[in-house]
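Student: how would this look folded up:
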Amino acid sequence: IEWDMVPYDVQLLGGVALLQGRIAEMKTGEGKTLVAVAPIYLNALVGRGVHIVTVNPYLAQRDCEWMAPVFNYLGLNSDVIDKYDAHSPGRRTAYRSDITYGTNNEFGFDYLRDNSFVVDPDQLVQRDHHFAIIDEVDSVLIDEARTPLIISGPVPQPDDDRFTELRSPIDRLVSQQKKLVAQFVADAEKSLAERDSMEGSDRKRVAELEAEAGLALLRASRGFQKNKKLRKLLSEPGVAQLLQRTEFTYLQDNAKNMPFVDDELYYALDEKQHAIEMTEKGRQFISKAAGQPTDLFVLPDIGVEVAQFEQDYSKATAELETRYENESLDEEKKQNKLLNDRRLVKKDLEDKKRTLYSEYADRAERLHAIEQLLKAYTLYEKDVEYIVQDGRVMIVDTHTGRVLPGRRYSDGLHQAIEAKEQVKVQAPTQTYATITLQNYFRMYSKLSGMTGTAETEAEELHKIYGVDVVVVPTNKPIARDDRNDLVFKTRRAKYSAVIDKIREYNKKGQPVLVGTTSVEVSETLSRMLKRGGIKHNVLNAKRDRAEQEALIVADAGKQGAVTIATNMAGRGTDIKLGPGVRERGGLAIIGTERHESRRIDLQLRGRAGRQGDDGVSQFYVSLDDNLMRLFSSDRVAKVMDRMNLEEDAVIEHPWVNKSIERAQKKVEQNNFGIRKRQLEYDDVLNAQREVIYDRRRHALLGERMQGDLMDMLRDVIEDIVGPHYAEGTLEEMREDILRTLAFDLEIDRETFVKLGDDGMVERVFETAMDFYNRKRDALARPFHDSMAKLQSSDQANKPERVFVDFTDGRKIIRSVVKIEDAVESNGQEVNDAMERAALLSFIDSHWTDHLRNLDELKEGIGLRAFGQRDPLIEYKMEAFKMFTGLMGTIGHDFVSFVLKSGPLVDGQRQNVRASAPQSKLDPKKARVEKEAPKTSFGVGGDGNGQSAADRDPSSRAQPVVVEEKVGRNDACPCGSGKKYKHCHGRT
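Tutor: So this is what the prediction gives:
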C-alpha cells in the first residue's frame, strides 16, 4: 500500500470527534472521507460491525473502493449493501463484513424487511446496531427526517377510482377561484386608483377606499397568492404594507373575523402552514359540479346511530325473554328457542351496523379524495415538488433536487397528483411497515457524523439524537469573498442580472456554479443561457445519475465551465480548480434564490474556496421568491418603497442579509417544530413497533413460543368466560369455546356457579392445554414416521425441507418444515413450524391494518384541539386502546387457528380456497433448494407463510399428506374425539 495521504492535524481532530460519538463540522475539501478511517478501524475491532451511511449509492461505492486497501492492510474487510438485492446472500455477507457502506434508506428498509417479511431466520440480513458514521449527517438526520421510510403494497381490493371521477369538478373549482382572485385584484386596483386620484381631499373616503382595497387584496392573497397581477401590484409603493395592516386587523381576537374574509372564496389557502380549507361556497360548488347531494360534506354521527341500534337490540331481546317466560315449554327447549331468536336479532343488528359503516366509509372516502385533489392542485407544483417523466409522477427531493425513485406520497395524495396531471392513476397502496429515520438512527449504541454545515442545527441534533457538534477548524484560512445579497423587485430583473453576471465571468474564463432551488428555475436559466450562446451543464431531477453528476461537478472548476445545479446536487464531490483558474479569481458561486434553510446556502457557498483557494459567492434575491414572499418581503419592501426604486433597480446592504437570515431562522424553527411534533407522534408508534417486532422475532426464531401461546390462550379464555359468567349464560359460553377453541367443555350449571369466575378460567385453561397437547401428539406421530422414511431413503436428491399446509376451514397457512428437525423432535417440529408460520401471518396482517388505522386516527386527531384537548395526549390514549385491541385480536386468531387447524387434504382445498382471505403481504416467494422427488411432500426452500390459495396453481407445491383419506364417520385425526363430519370435516 502506498502512503500518499498523510492526515492533517485538523483531520485527526475530526477523527477524535467521531470516535467520541459526536458530529464533526468540517468545511468542503477538508478530506472528510480520510477523517473517518481511524474511528472506523477502532470501532470495527470489537467485531460487531460498523455502518458507514451516505446519501447515494455512488458515494457509498466510491468511498468503499477508496478506503478498502487501507482496511484490508489492517486486516479488516468492507462491502457495500447497495450492490446487492434485498435479502440476497450478497447483502447478508455485506452486513457481516467488519465495515458496511450503504445509503440511509437501504439501512432503514433492511430493518423493516427483517421485521416484516422474513419468515425464516436464514433470511435475516442485519446485525446489531452498534456504531454508525453518517456522511453529510445534516442531510440525513435533518432534511430527510420529515419523510418516514415506508414499505407499502397494493390493497387486497382496490377502491374504485374516485380521483379520476372527481378531477373535473376540482379542476373547475380551481379555475373559478382564479377568476375570483383576478376580480379581487381588479377591485383593489380600482379602489387604489380612486384613492390616489383624490389626493387626500376627503380623508373619510380615502380611509374607506383603503379598507376596500385592503380587504380585496387579503382575499386575493388567501385565494391565490401567486397571481401575477397581485404580485406586481404588491411591488408598488405602500401596497404590501396595506395588505399586512389589513391581515393584522382580521387576525386579532384569534382571527374571529377571518371567516368574513374567506366566505367570499371557494377555499382559503395558507402557504406558510401548507394548509387549505374549503368554504361553504366551495362545498356547494363541488356538490353541484360532482352531481352529489347537498349534504355531501356532512358525515353521519355513527356513535348516535349505533347507540340507537344497541338500544333497539336490548329492547328486542328483553321482549323475547318476557315472551318465552310465559310459554309452557320445558327449560331446555325454551333456552334453545331463545338462543336462536337472539341470534336472529343479533344478525339484524350487525347487518344494520354494516350498512351504516359502509355508507359512512363511502362518503368519507369521497371527501378524502376531494381534499387530496384540492391539495394536489394548490399546494404541489409541477417541476418544483414533483416532475412528470415517462407517464409517471416522480417526487423531487426539495433539499437535494434529486428524484426519489420508488417513493410515493402517502394517503392518496400521489394518486390525486396523477389524476391532476392526467397520467395513469396507480392502484392505491397500504403501509406494510414504516419507521422514521429519527427513530431508526436512535437505535445505534453510538452515533456520529460528518458534514460541512451542522452548527446551525446543533440544538436539534442534541435534543433529538443526543449528539453534540464539534466545529473543526480548516487546514488553511478561507480566502473566499462572500458578498452581500443583491435584492431585486421582480424575478425577471433578477434572472437578467444573473445571466449578465454569468456572461461576465465566462468571458474572462472564470468557472461559475449556479445554484437553483427548483427544476423549473434551472430549466429557465438554461434556456436563457442557450439563447445567449453560453455552453453549460445542468444538474437537476430530470438528469438524475449520481455518477455522471459527480463527474460534472468535479469538472465544474475548470476554466470557462458553467454549471447549473439544483439545491447543490453533487454533494460529497470535490470541485478542484483547473489550471489558470486561481489567477482568474477561483470558482464563482451564484445563488439564484435563498433556500429556506441556511445550511443549503452555506453548502453552496462552501463549494468555492476549498483548502485556502480563492473564490467568490453571492446570492441574487427577488421579492417574488418564496422565502421573501412568505416571510421577509415586508421589511425589504418598505425600504424599496422609501427609496422609490424602479423595477430593475437593485439594493445591496449588510442588513438586507440579516433580514433574510431572520426569515430563514423563522422557517428553520417552524420546520424543527414540525419534525419534533412528528417524532412525538412516531414515538407512540415506535413503542408499539418494538413490542410487535419482539413478538415477531420470538415467532421467527422459535423463542418463548410456548410461553407466548399460553399467555395468549389465557387472555382469550378470560375474554370468553368473563362476560358469560357475569350474565350466567353457560350454554352461550360453551358454544363460544367450541367455536373458538374447537373443544366442547363438559360442565353442568351447578359446577359453573360453584367454581366462580377465576376458577372457571382455570378449568377451561386446563382443559384447553390438555386438548392442545393431545392434538400435538396426534399430529406428530404420523408426520415423524413419514419423514423418517423420506430421510432414510436412498434417493439422490432428497429434499431438505417440505411444505405443510394447515387450515382451520377458513384460512390456509403454509409452513416449511426441515426434515432433519422433524425426525429429531419425533414430529413435533411440524407443530412448531405451523405455530411459527401462523403467528407470523397473523402479526403481519393485523399490524398492517393497525398502521392504517393509526394513520386515520392521526389525520383527524388535530380537531380535538377545538374541544380544549391536547391532540398528542388524545392520540396516545386512543393509540394505546387500539394497540390493546390489536394484541387481543392477534392472540385470539392465533390461538383459535392452532387449536382448530389440521393438515389440509385435497378434498378441502377447493372449499377453503373459496372462503380464504387474500394475503395482505406479498413477500418474496420461497426458493426451491433441491429438485423434488416424486412424493406427496411439497418440497421447498425458505418458505413464506403465504396461503396456498394465493399461489399460481401451475407452480404450487403439493402439501404433505401422510394419512389415509378420513371417512366422514371416522374419528377426527386432530385428536378432539369427535367424528370427522362434526369436527374438521365440516364445510
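Student: Please make it C-alpha for all contacts and neighbour counts, starting now.
Tutor: Fine.
Student: chain center to stretch 26-40: distance?
Tutor: Relative to the centre of its chain, stretch 26-40 is centred 32 Å away, using Cα atoms, centre = their mean, to the nearest Å.
Student: Helices along the stretch 551-700 of the chain, start to end?
Tutor: Along the stretch 551-700 of the chain, counting by DSSP state H, counting those that start in this stretch, helices occupy 598-605, 626-627, 633-643, 654-701.
Student: ok, residue 85 - contacts?
Tutor: residue 91 (Cα atoms under 8 Å, 6 or more residues apart in numbering).
Student: what helix or strand is it on?
Tutor: Assigned by DSSP states H and E, residue 85 belongs to no helix or strand.
Student: what's the answer for residue 823, then?
Tutor: Assigned by DSSP H and E, residue 823 falls in helix 819-824.
Student: any chance of the helices of the stretch 551-700 of the chain in CSV, with mean neighbour count too?
Tutor: CSV is the format used below for the helices of the stretch 551-700 of the chain (neighbours: other Cα atoms under 10 Å):
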stretch, mean neighbour count
helix 598-605, 20
helix 626-627, 20
helix 633-643, 17
helix 654-701, 17
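Student: Of all those, which one comes closest to residue 737?
Tutor: Evaluated over the helices of the stretch 551-700 of the chain, closeness to residue 737 peaks at helix 654-701, with 25.1 Å, by Cα to Cα.
Student: following that closest one, which helix or strand shows up next?
Tutor: helix 705-727.
Student: Mind checking what secondary structure residue 791 has?
Tutor: helix (DSSP: H, G, I helix; E, B strand; the rest coil).
Student: quick one more, to check against the first:
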Amino acid sequence: MAVAPRLAAGHRPSVAATALSSKFSVSKATNWLVFDVPAKTPRARARARGVSGRRYSPSPRAALGGLLGGIFGGGVDTGESTRQLYASTVALINKTESEISSLSDTELRERTSVLQQRAARGDSLDSLLPEAFAVVREASKRVLGLRPFDVQLIGGMVLHKGEIAEMKTGEGKTLVAILPAFLNALAGKGVHVVTVNDYLARRDCEWVGQVPRFLGLKVGLIQRWYEDVCPSVDELVLRPFNYCVIDEVDSILIDEARTPLIISGPAEKPSDRYYKAAKIASAFERDIHYTVDEKQKSVLLTEQGYADTEEILNVKDLYDPREQWASYILNAIKAKELFLRDVNYIIRGKEVLIVDEFTGRVMQGRRWSDGLHQAVEAKEGLPIQNETVTLASISYQNFFLQFPKLCGMTGTAATESAEFESIYKLKVTIVPTNKLMIRKDESDVVFRATTGKWRSVVVEISRMNKTGRPVLVGTTSVEQSDALSEQLREAGLPHEVLNAKPENVEREAEIVAQSGRLGAVTIATNMAGRGTDIILGGNAEFMARLKLREILMPRPCKEDILAHAV
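Tutor: Have a look, this model is predicted:
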C-alpha cells in the first residue's frame, strides 16, 4: 500500500499533497494549480487532508529596514529598469506574433508537441521561452479574448527566473501565471500554482485553465478532504518537487506562515469536563477570578480564582496530572474572553467554524488545538467533537524550500523584500504597470470613538452613492459587516453584504459581479480582498450566465441552504 502525505482532518486545509501524473491542478491555500504535459501513465487521483498551527513573525530589524528603505530609498521604483532588462526578449516575442496568429487552432496545439520534443532533446527552457510565450499569448486571445500586455510577458519572465514579481492591483497577475507555468510544464515534471483560497482556486482552474487545456495540457483541481493512503502507486498525487508559482506570495509565505502543515489524529477526552469548565468560566469575573492579556492571548487565574475553582470541583490541586483540570478551566476562560462569535468564528448548524483573520473566509475543517475548540463548543452549548493530536508537521518555510525553483507574485512585496531574501532566498523584482497609475490615495481619518466613525462612514457612503459611484466598504469581521449593514438599512441605502455567513458565501460570485455596477454598495470582510476582480459597470457576461442558470437550474433559497448546513 502506498502512502501520500495528507492534510490533517480537523485542521486548516492549506497546502496540500499534490497530484499528478501530467496535469495542471489547483488546490486551496494553499491551493494548487498544477501544469504538466500529458503522459502515458494513468491519471493520478489526488487525496490529501487538513492543517493548523503558528505564525512566522517578521523580525523588528527587517521591518525597520523595510520602513527606512521606503523613506530613504531615493524614490519609488516604477519598474523601468526591469522593462529595459527584458526589452529584447519582449521584442522577440512580439516579432513572432504575426506568424503564430496565422496558425489554425490545430496547428497552434501542435506547437505544444514541438516544444515538448525540443525540451526532451535537451533544449533549455530559456531558449524555448519566446516561442512558448507567443503560443500562450495567442491561445489566450482565442480562448479568453485577452491578449497579455508586454508588461505581463515581463512578469512571466520574472517568474520563470525564480523571482517574486511585484505587480500592482489590476495588472492581470492570474493571466501572467500561465506563461511560466506552460513553459516549465514542457519538461514533463509538473508545475504547481498556489493561490490563497478555494474560491480563487476554482475560479482560476475554470478560467485561465482553459488556455493550457486548449494547448493540450491536462488541468486539475485539488482542494480539501483527500486521504493520506492510496491502494496503489497509480493514485499517488505528490510527485517530485519541481516548479512552484505562488499567487499572493506575501499572504502565503509571510502572513500565514504561522500555520504549518499538520498530520493529526483523534484524541478522546471526556466531554462533560468542557461543559463544567464553561459553566465555571461564565460565573467567574474578570480581574477578580482571572486576568486577561489580550495582546498575548493568554489568561491567568488569580489566587481567589484558584481557591474557588478547587472548591467548586472538590479537588486539591488544579494541576494534578491525573486530572488536568487547569487546562480545561483556562481554555474555558479563553473561549469566553478572547474568542468572540462572528469575529473569530461563526456557528453553522451545530458546528463552530473558524473565520480566518487574514482572508475573512470560513476555514472549513480547521480546528483550534489543545482543547480550545472544544472549549468554544462548550461555551456555545454545542456537541463536543473529539480533540486532535499532532502526529507530524512541517513549516511553510521548509515545505516550499523543497522546490528547486520557487517564485511568486503579489501587489505588495517590496516592503517584505528583506524577509523574502533572508528566509526564502527570493529576490523581489518590480514589474512596470501597463498604464500610468492615476489613483489618488487619501489620508486616513481617525476618530475617538467607533460610533462616530461608523456614522461618518454611512454619511460618506450616502454622498458617493448619490453620484452613482459604486462603493466597496471593507470591514475586519463578520460582526462589523452586519452592524454596518443594519445602519445602512436604517438610512434606506440598498446594499449587498459579503462575509463568511453561508447565505452570503453561496452568492459570492454574484455579489462580486454586481459590485461594480452604477450605484452599487457592497459591504465586505477580507473575503473581497486578494484576487477579487471588480469590473466597473458590472460583469454583464457573468450576470447573463447567472440568469440563465437561475431559469434552468433554480438556486435553493436561504432556508434550504441553512437547512442543508445543519
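Student: What TM-score do the two superposed chains give?
Tutor: Here the TM-score for the pair of chains, by TM-score structural alignment, normalised by the length of the second structure, is 0.66; 397 aligned residues with a Cα RMSD of 2.3 Å.
Student: Which residue of the first structure sits opposite residue 481 of the second structure in the alignment?
Tutor: Superposed on the first structure with TM-score structural alignment, residue 481 of the second structure falls opposite residue 522.
Student: er, residue 522 of the second structure I mean
Tutor: In the first structure, residue 522 of the second structure lands on residue 563 (TM-score structural alignment).
Student: Next: residue 466 of the second structure.
Tutor: So, by TM-score structural alignment, residue 466 of the second structure is matched to residue 507.
Student: Cross-check the contact I'm expecting between residue 469 of the first structure and residue 26.
Tutor: No. Taking Cα atoms under 8 Å as the definition, residue 469 of the first structure is not a contact partner of residue 26, at 10.5 Å.
Student: picking that back up, tell me the helices and strands packed up against the helix holding residue 823 of the first structure.
Tutor: If you count contacts as 3 or more Cα pairs under 8 Å, 6 or more residues apart in numbering; DSSP states H and E, helix 819-824 of the first structure packs onto helix 749-792, helix 828-861.
Student: Turn the helices of the stretch 551-700 of the first structure into JSON lines, columns for distance to residue 304 of the first structure.
Tutor: Shown next, in JSON lines, are the helices of the stretch 551-700 of the first structure (distance: least, Cα to Cα, whole Å):
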{"stretch": "helix 598-605", "distance to residue 304 of the first structure": "52"}
{"stretch": "helix 626-627", "distance to residue 304 of the first structure": "47"}
{"stretch": "helix 633-643", "distance to residue 304 of the first structure": "50"}
{"stretch": "helix 654-701", "distance to residue 304 of the first structure": "29"}
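Student: can you tell which of these is closest to residue 398 of the first structure?
Tutor: Of the helices of the stretch 551-700 of the first structure, nearest to residue 398 of the first structure by Cα to Cα is helix 598-605, at 10.7 Å.
Student: and for that closest one, what span of the second structure is it aligned with?
Tutor: Counting by TM-score structural alignment, helix 598-605 of the first structure has no counterpart in the second structure.
Student: same for that helix, what does it pack against?
Tutor: strand 587-591, helix 654-701.
Student: which one in the first structure is aligned with residue 405 of the second structure?
Tutor: Residue 405 of the second structure maps onto residue 446 in the first structure, by TM-score structural alignment.
Student: that older thread, name the nearest residue to the match of residue 481 of the second structure, ignoring sequence neighbours.
Tutor: Spatially, and ignoring its direct neighbours in sequence, residue 522 of the first structure is nearest to residue 516 (6.0 Å; Cα to Cα, 6 or more residues apart in numbering).
Student: any idea how far that neighbour is from residue 567 of the first structure?
Tutor: 6 Å (Cα to Cα, to the nearest Å).
Student: now do residue 428 of the first structure
Tutor: Relative to residue 567 of the first structure, and taking Cα to Cα, residue 428 of the first structure is found at 31 Å.
Student: ok, the two, which is more surrounded?
Tutor: Between residue 428 of the first structure and residue 567, counted using other Cα atoms under 10 Å, the more crowded position is residue 567 (28 against 20).
Student: on that earlier part again, which residues does the match of residue 522 of the second structure contact?
Tutor: Here residue 563 of the first structure is in contact with 512, 513, 514, 536, 537, 538, 539, 552, 553, 556 (criterion: Cα under 8 Å, 6+ apart).
Student: if we go to 10 Å?
Tutor: Applying Cα atoms under 10 Å, 6 or more residues apart in numbering, one finds that residue 563 of the first structure lies in contact with 511-515, 526, 535-539, 552-553, 555-557, 589.
Student: again, but for residue 463 of the second structure
Tutor: 457, 469.
Student: Assumed it was part of a helix.
Tutor: Yes. Assessed by three-state DSSP, residue 463 of the second structure belongs to a helix.
Student: Make sure residue 325 of the first structure is actually in contact with residue 333.
Tutor: No. Taking contacts as Cα atoms under 10 Å, residue 325 of the first structure lies outside contact range of residue 333: 11.9 Å.
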